[in-house]
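S.K.: make a model of this:
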Amino acid sequence: MAPPDDDEDEVDLGVSLEVVATVVDLANAVQEAEEALMGDPKDDEEEDEDEEDEITEEMLTDYIDELNEEEQVGLIALAWVGRGDYEPEEWEEAVRLATERNAKGDASAYLAGMEGLGDLLSEGAAAFGLSIEEVER
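M.R.: Okay, the predicted model is just below:
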């Protein structure tokens, strides 16, 4: 697919910014919950109330599992760009390798296992001049 002919050459991430923002939100919520568990213990009553509203890793992986393969590959490649494994100019290579990596069909487990997934995706989007914070939710 050729890049568009306008002033800004936009790359096709294979996944919408809305989906990326949702994954960022879920990943950040899971990370915050994990960090809270490692912090000061709360009394049991408060903890039970929090657990009802808590975003779990299973919710994150279920959401990613519902995405199509192109979206999953886009998330993997975007996280790699955010981690610094690839530069935006190497996007096609990152997508090709993410496609091979995703052939196992375990994108959700792979992504959920990435330390700081929300930050990686945000930084990956920022590398392309895109801001997750500006996406309406």
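
S.K.: from here on, contacts and neighbour counts on C-alpha atoms
M.R.: Noted.

S.K.: the protein: helices as residue ranges?
M.R.: For the chain, the helices defined by DSSP state H cover 17-38, 44-53, 57-66, 69-83, 91-101, 107-112, 117-127.

S.K.: now the other sequence, so there's something to compare against:
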Amino acid sequence: MELNLNPETVCLLITKAHEFHAKEQVTITENPTSPADDWAMQTLADHADDATYQEMVNLINDLDPDQLLELVALMWLGRGDFALEEWQEALSQAADSHTSHTASYLIGTPLVADYWQEGLELHGYTCD
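M.R.: Below is the predicted model of the structure:
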């Protein structure tokens, strides 16, 4: 299964995600206090002026729609939500779940860099 998404772009996002999440003042709770809380959006709004965060948002928002869906599916694949054999199902689910807040959703996911890395590796790519 070949990716439409350039692995080098994902590797850049992985690097930026590590930089952003490593900053001391960035805390993203794993579990919201209630299902109605838009916790990732609230947390990330505090970092909207952060250059690394803004660069990630721009990189993600500049992707073609099919590449954006692959980026979401790649995270889910790396997280173990789907197996590689279920790639088309992951893409379909990503399409069904797509919103204008996808960049915030991705950046706000704890360990997103690790998930993208694992997803790339399952597709046969590495970041070197």
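
S.K.: and the TM-score, once the two are fitted together?
M.R.: Here the TM-score for the pair of chains, by TM-score structural alignment, normalised by the length of structure 2, is 0.75; 105 aligned residues with a CA RMSD of 1.6 Å.

S.K.: among the helices of structure 1, which is nearest residue 11 of structure 1?
M.R.: Among the helices of structure 1, helix 91-101 comes nearest to residue 11 of structure 1, with 8.2 Å by CA to CA.

S.K.: tally of neighbours for the residue lying closest to residue 16 of structure 1 once chain neighbours are set aside?
M.R.: Spatial nearest neighbour of residue 16 of structure 1, excluding adjacent residues (CA to CA, 6 or more residues apart in numbering): residue 71 at 8.0 Å. If you count neighbours by other CA atoms under 10 Å, residue 71 of structure 1 ends up with 18.

S.K.: what's around the residue in structure 2 that residue 114 of structure 1 lines up against, how many residues?
M.R.: Matched to structure 2 by TM-score structural alignment, residue 114 of structure 1 sits across from residue 109. By other CA under 10 Å, 17 other residues sit near residue 109 of structure 2.

S.K.: list the contacts of the residue nearest the centre of structure 2.
M.R.: For structure 2, the residue nearest the mean C-alpha position is residue 106 (3.3 Å; CA atoms, centre = their mean). By CA atoms under 8 Å, 6 or more residues apart in numbering, the residues touching residue 106 of structure 2 are 72, 112.

S.K.: from residue 85 of structure 2, how far out is it?
M.R.: Between residue 106 of structure 2 and residue 85 of structure 2 the computed distance is 22 Å (CA to CA, to the nearest Å).

S.K.: same thing with residue 10 of structure 2?
M.R.: 21 Å.

S.K.: please consider this matter closed, and thank you.
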